[in-house]
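Asker: based on what follows, work out the 3D shape:
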Amino acid sequence: MHRAPRYVQVYNQLLSMIKNGSFAPGAKLPSEESMSNDFNVSRVTLRTALSLLKEDNVIKSIHGQGHYVTEKQESNSGGIELIENPLRGSVSLKLDSCEAYFHKNTASTFTDKLFSVKDSKYLTLNLWYKNKLKNVANELSIILPETIEKFGIDIEDPTNLVQLLEKDIYSFTASSEVTIVLSERPVETFKRKFIDSGPLMLLTEDLFASNGDRIIQNKFYIPAKYFRATLRRYSNHM
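Answerer: Alright, predicted model coming up:
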């Protein structure tokens, strides 16, 4: 009879203990040394089991502190199928505040090509999403001034920027295209420090009007450690 690998057995044991309440949401797990002894496995085997639990968003690790059971409220509900801001459906931490600002820019070859215009100025809009004052994600958006004017808002007010990028811009969107890759941009090149110094996931979202014109391009940078996106799929044989 086939027997599951030892790390799978440890995974199942830990998962069962978490499900039955032996470790409550937010609780710290015992040290790796203690768990290795309790399960009578090597540290390598234990860490493999822990890595699977992290992949399944059952636990999280905090550098220098240990492993903790994921708290339910830290997950953002929903997937990324609908035409709406995909950020909250792609981050495993709760987002509790946001810093917003913008820059005016002179024309560039890239943006002229992006929006099919010639020698047009453009704006870059920045949102930094936080969890307990630490930067969890960055949204960088490129948009033309005349598009902003259609909304009749004062972008000097940060609240208006957040409302525009989280809600209003999507009411004018007929279609969108989202690409997800591992970003090659070094984390230290950002003006703000992320909650984690590891690699970043990049979601590039292009929003289009009913006539096919690009409305805006949004880039979402999220530490890979905290990236989690769900895409619900359905059979086409129904």
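Asker: every contact and neighbour count from this point should use C-alpha atoms.
Answerer: Will do.
Asker: hey, where'd the helices end up in this protein?
Answerer: Applying DSSP state H to the chain gives helices spanning 6-19, 32-39, 43-55, 109-115, 145-151, 158-166.
Asker: alongside the first, I'd like the structure of this one:
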Amino acid sequence: MNTKQLNKLKRPLYINVYDELLLQIKKGEYQPGTQLPSEPELARKLGVSRATLRQALVLLQDDGLVRNLRGKGNFVLESSYNQKEQENVQLEKLSNPMHKCHISTFDQIDLHYRLDPQTEHTKQVLKRYSSPVVALERLYRQEGDLLAYAFTFMPIQTVENLSLDLDHKEKMLEFLENEAYLDANYGNIEIKYTHTVNLADPKEKLIGQDECFLLLETLYSKAEADYPLMYTKFYIPQQFSNIKFNAYNS
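Answerer: Below you'll find the predicted structure:
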């Protein structure tokens, strides 16, 4: 892998705060069912602004680890990693859900990536040790407007085993958008709803980002059925969403 021309994203501070809070939760410093300290107190303990803390808390909420009760505060939930696996909703055909659940067509998809160290979160969602972890973001545009967003974690083993060139954006986009689904054996999708989208570049503005469907997709490869090929968060603003399911009698 060519590391001389890495197109790196600066790792946002809220990601470090997320990792620290997740580690504290996993270590039992904050037990399921208990309330986290108030936001001013927690921000002071972590040495960050309340705005940065809130971005980290939103990610914890997306991942089902924390719930915010308006007027009461933030409460730790039983980790979804430790809960018994339930049957996930299956879309009819294994392919990129962005293009099935978003009403728009895109004339431009920007791709950026960075190399992150292994964290407790990536260890859980990727179900393996991977250092570093490849973090990729896709920004879906139409006539310059940002209409959708996706963030992917991929094990470095996937990059090496498939001889992917991270610096070749066109080929990486083709893999993420199409080829990965051909290489996959099956995928799980969990649908949530979020009021916040944390983009790596704070200058970017996703239209309708205050009300988005969040699709959490885990894609499994044919070669290694026990290990995810990649884990992706798809953010689809409600105003552009078209999520449908077909149900059949067996």
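Asker: so where is stretch 144-162 of structure 2 in structure 1?
Answerer: Aligning stretch 144-162 of structure 2 against structure 1 (TM-score structural alignment) gives residues 133-151.
Asker: neighbours of the aligned partner of Thr124 of structure 1 in structure 2, just the number please.
Answerer: Using TM-score structural alignment, the equivalent of Thr124 of structure 1 in structure 2 is Ala135. For Ala135 of structure 2, the neighbour count with other CA atoms under 10 Å is 24.
Asker: ok, the nearest residue to Ala135 of structure 2 once chain neighbours are set aside - contacts?
Answerer: Excluding the flanking residues, the one nearest Ala135 of structure 2 by CA to CA, 6 or more residues apart in numbering is Phe153, at 4.8 Å. Taking CA atoms under 8 Å, 6 or more residues apart in numbering as the criterion, Phe153 of structure 2 is in contact with 122, 126, 133-136, 230-232.
Asker: how near is Phe153 of structure 2 to Thr218 of structure 2?
Answerer: For Phe153 of structure 2, the distance to Thr218 of structure 2 equals 10 Å [CA to CA, to the nearest Å].
Asker: shared neighbours, the two?
Answerer: Common neighbours of Phe153 of structure 2 and Thr218 (CA under 8 Å, 6+ apart) are 230-232.
Asker: would you turn those residues into TSV with distance to Leu42 of structure 2 and neighbour count?
Answerer: Converted to TSV, the shared contacts of Phe153 and Thr218 of structure 2 look like this (distance: CA to CA, whole Å; neighbours: other CA atoms under 10 Å):
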residue	distance to Leu42 of structure 2	neighbour count
Met230	32	23
Tyr231	29	23
Thr232	28	22
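Asker: can you lay out these as TSV showing distance to Ile25 of structure 2?
Answerer: Converted to TSV, the shared contacts of Phe153 and Thr218 of structure 2 look like this (distance: CA to CA, whole Å):
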residue	distance to Ile25 of structure 2
Met230	24
Tyr231	21
Thr232	23
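Asker: and which of these is nearest Ala51 of structure 2?
Answerer: Thr232 (24.4 Å; CA to CA).
Asker: wait, isn't the closest one in contact with Thr152?
Answerer: Yes - in this structure, Thr232 of structure 2 is within contact of Thr152 by CA atoms under 8 Å, at 4.2 Å.
Asker: ranges for the strands of structure 2?
Answerer: 66-69, 73-76, 108-116, 133-142, 145-155, 184-194, 212-221, 228-237 (DSSP state E).
Asker: could I get the buried residue list for the fifth one?
Answerer: It refers to strand 145-155 of structure 2. Across strand 145-155 of structure 2, burial judged by 16 or more other CA atoms under 10 Å covers 146-155.
Asker: just give the number of residues close to Gly89 of structure 1.
Answerer: Neighbours of Gly89 of structure 1 (other CA under 10 Å): 20.
Asker: to which residue of structure 2 is it aligned?
Answerer: In structure 2, Gly89 of structure 1 lands on Lys100 (TM-score structural alignment).
Asker: list the residues that contact its match.
Answerer: With CA under 8 Å, 6+ apart, Lys100 of structure 2 has these contacts: 242-243.
Asker: distance of it relative to Glu170 of structure 2?
Answerer: In terms of CA to CA, Lys100 of structure 2 sits 21 Å off from Glu170 of structure 2.
Asker: show me the contacts for Gly198 of structure 1.
Answerer: Applying CA under 8 Å, 6+ apart, we find Gly198 of structure 1 in contact with 187, 223-225.
Asker: what about the helices of structure 1, which gets the closest to Leu82 of structure 1?
Answerer: Closest approach to Leu82 of structure 1 among these (CA to CA): helix 158-166, 13.0 Å.
Asker: and that closest one, what does it pack onto?
Answerer: Helix 158-166 of structure 1 is packed against strand 97-105, with contacts defined by 3 or more CA pairs under 8 Å, 6 or more residues apart in numbering; DSSP states H and E.
Asker: could you give the angle of the strand it packs on to helix 158-166?
Answerer: Orientation of strand 97-105 of structure 1 against helix 158-166 (axes from the mean of the first three to the mean of the last three CA atoms, to 10 degrees) gives an angle of 90 degrees.
Asker: quick one: strand 97-105 of structure 1 to structure 2 mean distance?
Answerer: Here strand 97-105 of structure 1, set against structure 2 after superposition, deviates by a mean of 0.8 Å using mean CA distance after the TM-score superposition for structure 1.
Asker: buried residues, that strand. List them.
Answerer: Buried residues in strand 97-105 of structure 1, defined by neighbour count with 16+ other CA under 10 Å: 98-102.
Asker: now swap in stretch 229-238 of structure 1 and tell me
Answerer: Quick answer for stretch 229-238 of structure 1 (16+ other CA under 10 Å): Ala229.
Asker: same question, stretch 50-64 of structure 2
Answerer: 50, 52-64.
Asker: over which residues of structure 1 does it lie when aligned?
Answerer: Using TM-score structural alignment, stretch 50-64 of structure 2 lines up with nothing in structure 1.
Asker: tell me which residues are up against that stretch.
Answerer: 13-15, 17-18, 22, 39-40, 42-43, 66-68, 77, 79-80, 192, 194, 196, 198, 214.
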